[in-house]
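1. Pasting a predicted model and its sequence here:
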Amino acid sequence: MKRFKNFIKSEAEFKNYIHENHNFNDNVIQNIDFVILKVDWSQFTFKNTIFINCDLSQEDFIYLTKQGVFIYPKFKELPYKPTRKSLYTWKELMNKEPEDNITQDEKIYAHFNQTRFNPSMDEALTQRVHDYSIDNGLRELLMFDDEGMTEKKSVGFMGGHSSSRKSEYYIKTAQSARLLAKKGYYIVSGGGPGIMEAANFGAYMASYSDDEFNDALKILSDLDTCQQEYLHPNYKEQALKVIQKYPAGMENLAVPTWFYGHEPSNVFASHIAKYFSNSIREDILLAICLYGVIYAPGSAGTTQEIFQEATQNHYGTYGYYSPMVFLSKKRYVEDTSLYSTLHQLAVGTKYKDLLFLTDEPEEVLNYIQNHPPIKKEN
């Protein structure tokens, strides 16, 4: 099947398209009610055309299928929309209907959790369609070109989900993300608590002064001691206090998953690309951060992400070699020797010169600025 040229996702987009075109060749049309919007389909030609989640009269359905159009059946009632027009926002995920005791995010997680290990074919297909919609939303947001480079200069942050807001590397991560965002880099995280929140928080506060950043950090960390801080009953409330006091945050991105749906998505990301499939999410999260990935201290998940990114870099999987910055000499040299192990693995490769170890946010910024991604030679 050929590559699709257009994804028509609204009535307005549809009307604009037919104003200038008389065919729907290589088009995907989704989420439009054609029972209300009457269309004379005989004016158009169809080749490699797909309708997804559209309302059609029986007459239109029969006519379009005879023209070779593939019409994906309407989705059953679900707590999520498989064919999304855009990425999520934290307000959408945190929304709670008057009759509900849980948020929309929690409702989707509860639905997913019922069949996560053995989904029906219908459920598996709708999850895949949903995740493809998220893929497409990311392409539009980051503005990929035909060679796989993004217009937005994405830099990712990885690290432990349980890091306290008062911890050294939560603060250093937030400072690093803020410095990078001020210089025009687009900050990306896994979207959860801990180091992930620190990255989104730092980017969010890039439009504010140092004093305002420190004040916001103080508000965030005003919590009683708790073993898993993100489970503290006021964890989200303190973050919302920051949002209320400093509403004009800088744009940034989170890429979480319902696979870890028990972890709350943090509220500092302006765009949330939430996936059902964690394996796809992990791969995409690293792949889009072409301008570098910063690794703060973390545990098994962070270690996995280090070697997953190293594999992408080793083979130039996505057409570029990207910087890998390790933020914590103690964690990556003294405690684990992961940095030296990676250096040994990288001997003879392009990305060996893109490995860096530091404890200082300013050095993170300087290194990323002076080491742009290297294009893979064909």
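-> Alright, I've got the coordinates. Here the structure is a predicted model, which is why all the values come from computation and not from measurement. Numbers count the residues shown, from 1 in each chain.
2. contacts and neighbour counts: CA atoms only from here.
-> Fine.
3. Scan this structure for its longest helix.
-> helix 121-142 (DSSP state H).
4. Show residues contacting that helix.
-> 75, 81-87, 150-152, 273-277 (Cα atoms under 8 Å, 6 or more residues apart in numbering).
5. Could you pull up the contacting residues of the residue nearest the centre of the chain?
-> Nearest to the mean C-alpha position of the chain, by Cα atoms, centre = their mean, lies V255 at 2.7 Å. Contacts for V255 (Cα under 8 Å, 6+ apart) come out as 188-191, 272-275, 281, 285.
6. Present those as CSV; the columns should include neighbour count and secondary structure.
-> What follows is the contacts of V255, written out as CSV (neighbours: other Cα atoms under 10 Å; DSSP: H, G, I helix; E, B strand; the rest coil):
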residue, neighbour count, secondary structure
V188, 28, strand
S189, 29, strand
G190, 29, coil
G191, 31, coil
I272, 30, strand
A273, 24, coil
K274, 26, coil
Y275, 23, strand
R281, 22, helix
L285, 23, helix
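7. Can you add distance to E334 and give these back as a markdown table?
-> Shown next, in a markdown table, are the contacts of V255 (distance: Cα to Cα, whole Å):
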| residue | distance to E334 |
| --- | --- |
| V188 | 27 |
| S189 | 26 |
| G190 | 26 |
| G191 | 28 |
| I272 | 35 |
| A273 | 35 |
| K274 | 35 |
| Y275 | 35 |
| R281 | 30 |
| L285 | 28 |
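8. let's bring in a second one:
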Amino acid sequence: MQPTPLHASRDREIESLAEFDEVVSAGGSLAQFRVQAIDLTDRSAELLAVDTAGAVFLGCPMDPETAAKVRAAGALVFPPVPGLPFDPYRGLLYSPDELFGSLDAGYEATPDARAYAWFQRTKADGDIFASMLRAIHDDSVSDALDELLVGARVVGVMGGHAMARGTQEYEGAARLGRELARAGYTVATGGGPGAMEAANLGAYAAPFENSMLTESLQLLAKAPSFAPSVTDWARAAFDIRERWPSGGPSVGIPTWFYGHEPPNAFAEHIAKYFANATREDGLLARSNAGVVFLPGAAGTVQEIFDNATPNYYESRGEPTPMVLVNRAHWTERHPTWPLLQSLARERPMESRIALVDRIEHAPEALKRLGG
């Protein structure tokens, strides 16, 4: 699960210095390319030697004189924005190491916490510049996410943040993530704690012996929740990553809108958004092989019907599978299943929904529904 190679990309984007050097040396032209968030201060000679007509440079530091000449040659140059705790023009998704950098100084010192603090300061001040930066950032993240998932069979795992480490429910969600990953799916979650972390942990554990997950669950149970200390909670996850490096990949799609919920450290690729609506819709829309809904409250109920709506109006008769876990929860506590059934009977989605009693039955149900 890697970003699309440059030669296979139709949008002519350059997102690393290695790609920049490859294009310049191979073709000798940057005309019409889009160059994102690359430090080009040491590439003045190359920039001045190639055609840059129609190129767009997004947040690329470069020598001022070189930048002026590149503009004069017909390129658009959007300079970096100083003083931000994030890069609005980023070309790649976040990693756990990036978002939790400086964790040794406490979570408040990390880029993730500083980005949330900036969001809290600016989200209601009416400053069009701040809202524009948030929109550009989120669009850049969506672009990077789409590039990453080209050709992937993505299964979304939905569930609440309240599921604590050390519980049977958390263990079940982790085993689900592991089984999905071993079956060849890309596991995608909301990227936060609880059920989301558990599913990402399971995908991380997929390449290892089964005992690795058992031991990890025991170690994580010592820090069951991100409250009261996000620092301790996150350190426990990084201890697992250090003890068992190079785990399996998965995707987390969290949001700073719920900034009190930190991202989890087991998703290798993190698409973090400022706009929660963009994040929610994007997660469901990219779950092209189906979605598993674990027991949850208002947020999970909303996600069920956010997913059901495009399935209901699917004109090609190919709705994505939906598997709801825990019959009592979805028929009695939050009776979502009867309403979902009534919608499904009106459209060709009835054969693509299932209700299972136990979480271990979810992968087989997903397979049966065509996921």
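-> Here it is on my side, so go on. In this text, all values refer to a predicted model and were calculated from it rather than measured experimentally.
9. Neighbour-wise, give me the winner out of the contacts of helix 121-142 of the first structure.
-> Ranked by neighbour count (other Cα atoms under 10 Å), the contacts of helix 121-142 of the first structure have K274 at the top, with 26 neighbours.
10. any idea how far the corresponding residue of the second structure for that residue lies from R345 of the second structure?
-> In the second structure, the residue matched to K274 of the first structure (TM-score structural alignment) is K272. Separation of K272 of the second structure from R345 of the second structure (Cα to Cα, to the nearest Å): 36 Å.
11. Just give me the neighbour total for the nearest residue to Y313 of the second structure once chain neighbours are set aside.
-> Spatial nearest neighbour of Y313 of the second structure, chain neighbours left out: R347 (7.8 Å); criterion: Cα to Cα, 6 or more residues apart in numbering. Using other Cα under 10 Å, R347 of the second structure has 16 neighbouring residues.
12. which one in the first structure is aligned with R347 of the second structure?
-> In the first structure, R347 of the second structure lands on T349 (TM-score structural alignment).
13. M196 of the first structure against S189, yeah?
-> Yes - judged on Cα atoms under 8 Å, M196 of the first structure makes contact with S189 at a distance of 5.2 Å.
14. Give the intersection of the neighbour lists for the two.
-> Common neighbours of M196 of the first structure and S189, counting by Cα under 8 Å, 6+ apart, are 157-158.
15. what comes up buried for stretch 353-361 of the second structure?
-> 353-356, 359 (16 or more other Cα atoms under 10 Å).
16. could you pull out the helices for the stretch 151-300 of the second structure?
-> Secondary structure of the stretch 151-300 of the second structure (DSSP state H, counting those that start in this stretch): helices located at 168-182, 195-205, 210-220, 230-243, 276-285, 298-312.
17. Of those helices, which is nearest G156 of the second structure?
-> Distance to G156 of the second structure, taken as Cα to Cα, is lowest for helix 276-285 among the helices of the stretch 151-300 of the second structure, at 6.9 Å.
18. Pull out the buried residues from that closest one.
-> The neighbour-count check on helix 276-285 of the second structure (16+ other Cα under 10 Å) flags 276, 279-280, 282-285 as buried.
19. can you check stretch 317-324 of the second structure too?
-> Burial within stretch 317-324 of the second structure, assessed by neighbour count using 16+ other Cα under 10 Å, is assigned to 319-324.
20. Could you find which two of these are furthest from each other?
-> P319 and L324 (15.3 Å).
21. just the strands in the stretch 1-150 of the second structure please.
-> Residue ranges of the strands in the stretch 1-150 of the second structure, as given by DSSP state E, counting those that start in this stretch, are 13-14, 34-36, 56-58, 76-78.
22. closest to G159 of the second structure out of those?
-> Ranking the strands of the stretch 1-150 of the second structure by proximity to G159 of the second structure (Cα to Cα) places strand 34-36 first, at 33.9 Å.
23. quick one: that closest one to the first structure mean distance?
-> Compared with the first structure after fitting, strand 34-36 of the second structure has a mean deviation of 1.6 Å; criterion: mean Cα distance after the TM-score superposition for the first structure.
24. equivalent range in the first structure for that strand?
-> Counting by TM-score structural alignment, strand 34-36 of the second structure pairs with residues 28-30 of the first structure.
25. The match of K274 of the first structure and V154 of the second structure, how far apart?
-> K272 of the second structure is 18 Å from V154 of the second structure, by Cα to Cα.
26. and if you look at R43 of the second structure?
-> 38 Å.
27. ok, these two, which is more surrounded?
-> Between R43 of the second structure and V154, V154 has the larger neighbour count (other Cα under 10 Å), namely 26 against 15.
28. ranking the helices of the stretch 151-300 of the second structure by burial, who's on top?
-> Of all those, helix 195-205 has the most neighbours on average by mean count of other Cα atoms under 10 Å, namely a mean of 32.
29. Now do that helix and helix 168-182, the angle between them.
-> Interaxial angle of helix 195-205 of the second structure relative to helix 168-182 (axes from the mean of the first three to the mean of the last three Cα atoms, to 10 degrees): 40 degrees.
30. What separation is there between G177 of the second structure and R71 of the second structure?
-> For G177 of the second structure relative to R71 of the second structure (Cα to Cα), the value is 49 Å.
31. cool, and A289 of the second structure?
-> From A289 of the second structure to R71 of the second structure the distance is 45 Å (Cα to Cα).
32. Tell me which of these two has more neighbours.
-> Taking other Cα under 10 Å, A289 of the second structure and R71 do not tie; A289 has more neighbours (21 against 17).
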